[in-house]
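# mind folding the following:
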Amino acid sequence: MPDNEASAIARLRDRIGQRASRTLGQWGVFFRGFLEHPRMVGSIIPSSRYTIDKMLAPVDWDRCDLFVEYGPGVGTFCLPVLERMKGTGRLVAIDTNPLFVDFLNRTIKDSRFTAVLGSAEDVEEIVRFAGHEQADYVLSGLPFSTLPGGVGEKIVAATERVLRPGGAFMAYQFTAAVRDLMRTDFRRIDSGFEFWNFLPVKLFWAWKD
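Sure thing, here's the model as predicted:
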């Protein structure tokens, strides 16, 4: 594709995304993020409440001082996590898309919450910068099946290192790619499935010994 044609398509996609974000609010921001970075957004539709409830069910909230989320998008999981979290807990959301990070920091008015522009590969540094040594739970909606080669392995390894013993790396996916990556660093992996989601989604909980 010629450079001028690719540039024109990119400008058109950006205009559509900006118009959607202005017109549709949260959904528009999510759609714009998908248009701009389709390989880094797991779905064009946010997760259902059934998926959220089932994904978060195993969390021991009394023992959760730091909850980390990769790829929070427009915060579909952020508010449910904050609703369940104790008053002294902390939620750090990490995203590579400045559009999502800006939206979350502007709209979630909770002192326990911070959205950080960065990569999940750097979770150890981000957790230390937040004033913690380890995380209790890490949740990911990143599309591991479409990440560049080697990135998924690095994310899973860094996640295992940053988790406290007894903590869990939790992921919701349309494929089982993340489970295969988890097996290298985690011995116990529980799995589930939620039909009432667009599309039906696989759920995984990898526990650190």
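# going forward, measure contacts and count neighbours with C-alpha atoms only.
Will do.
# residue ranges for the strands of the chain, please.
Using DSSP state E, the strands found in the chain span residues 66-70, 90-95, 113-117, 135-140, 163-173, 188-194, 201-207.
# output these in TSV, with distance to Glu83 and mean neighbour count appended to each entry.
Formatted as TSV, these follow (distance: least, CA to CA, whole Å; neighbours: other CA atoms under 10 Å):
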stretch	distance to Glu83	mean neighbour count
strand 66-70	13	25
strand 90-95	11	24
strand 113-117	12	19
strand 135-140	16	25
strand 163-173	18	22
strand 188-194	22	15
strand 201-207	21	22
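# so how far is Asp102 from Arg183?
Remark: distance between Arg183 and Asp102 (CA to CA, to the nearest Å) = 34 Å.
# er, Gly89 I mean
Counting by CA to CA - Gly89 and Asp102 are separated by 22 Å.
# before we move on, what about Val178?
As judged by CA to CA, Val178 and Asp102 stand 27 Å apart.
# how about this one, so we can line them up?
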Amino acid sequence: MSRKIGNSLKDSALFLQHAIKHPLQVGYLLPSSPWLIEEIATTAELTGKKRIVELGPGTGGTTKGLLAAMDKDAELITVEINPKFIAHLKKTIDDKRLHIDSRGAQNLSQIIAKRNWPNVDVIVSGIPFTTLPKGMDKDIMQAIHTTLKPGGVFLAYQLRDHVSGLAAPRFGQPSKKKVTYKNFPPMKIYTWRKNLNGQ
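Purely as a prediction, here's the structure:
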């Protein structure tokens, strides 16, 4: 991606407003930086992938980055429960490849079934797993593992390491782990590849 894609001032203001109002739901004070967005889109290995899911798009900076890196015939389901963020996404992103779903990420099997997808090639998650209600983090991780195709990529960008331990029983250790310092605060990017045997 030659041109850095980021959030506008309006995006950032909306994100900050909801981060202050609903800190457990949003998880971060500021949206992703252009450098983090580019790193996520590159690391997710989107070329040739047709069915992509994003969990927790917020105001859509990462969504725009994923769409820019995706093939023209690929599709993206973005899962967001915040009505204000959903309205903002619909208003600011005009791309026929994008489908927005307001159900929680633990319902991922039903969400992809609505689009007649058998499974998912890539799942990108910005959901702050450390702030989720007890048990929901495991439910979402199970939904991710169930819907991701064998050999598929799961990428999570997080402030803390909680996601690594959460994913380990299903995915094992991350195949890649990196830190993007050109983001405030610095963000960790974890990547897993689901075993080809589906386990």
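# on that earlier part again, neighbour-wise, which of Gly89 and Asp102 of the first structure wins?
More neighbours surround Gly89 than the other of Gly89 of the first structure and Asp102, with 18 against 14 (other CA atoms under 10 Å).
# give the aligned equivalent of the more buried one in the second structure.
Aligned counterpart of Gly89 of the first structure in the second structure: Ala74 (TM-score structural alignment).
# my guess is its match contacts Leu46, does it?
No - assessed by CA atoms under 8 Å, Ala74 of the second structure is found out of contact with Leu46, at 9.1 Å.
# how about the longest helix along the first structure: buried residues?
In the first structure, assigned by DSSP state H, the helix with the most residues is helix 3-24. Within helix 3-24 of the first structure, the residues scored as buried using 16 or more other CA atoms under 10 Å are 14, 17-18, 20-21.
# now the aligned partner of Leu66 of the first structure in the second structure: how far from Leu66 of the second structure?
Alignment note (TM-score structural alignment): Leu66 of the first structure maps to Arg51 of the second structure. In this view, Arg51 of the second structure and Leu66 of the second structure are 12 Å apart by CA to CA.
# what of Trp35 of the second structure?
Applying CA to CA to Trp35 of the second structure and Leu66 of the second structure gives a distance of 13 Å.
# between the two, which has more neighbouring residues?
Set Trp35 of the second structure next to Leu66 and count neighbours by other CA under 10 Å: Leu66 wins out with 24 against 15.
# how close does the closest residue to the more buried one other than its chain neighbours sit to Ile20 of the second structure?
Excluding the flanking residues, the one nearest Leu66 of the second structure by CA to CA, 6 or more residues apart in numbering is Ala41, at 5.4 Å. According to CA to CA, Ala41 of the second structure stands 27 Å off from Ile20 of the second structure.
# looking at those two, which is more packed in?
Ala41 (23 against 13).
# residues in contact with the alignment partner in the first structure of Leu30 of the second structure?
Using TM-score structural alignment to pair residues, one finds that Leu30 of the second structure aligns to Ile45 in the first structure. Residues in contact with Ile45 of the first structure, defined by CA atoms under 8 Å, 6 or more residues apart in numbering, are 30, 198.
# which ones are touching the most centrally placed residue in the second structure?
The centre of the second structure sits closest to Ser125, judged by CA atoms, centre = their mean, with a distance of 2.7 Å. By CA under 8 Å, 6+ apart, the contact list for Ser125 of the second structure reads 54-56, 154-157.
# got it, and Gly104 of the second structure?
Residues in contact with Gly104 of the second structure (CA under 8 Å, 6+ apart) are 79-81.
# save those as JSON lines, and put in distance to Arg97 of the second structure too.
Formatted as JSON lines, these follow (distance: CA to CA, whole Å):
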{"residue": "Val79", "distance to Arg97 of the second structure": "14"}
{"residue": "Glu80", "distance to Arg97 of the second structure": "16"}
{"residue": "Ile81", "distance to Arg97 of the second structure": "20"}
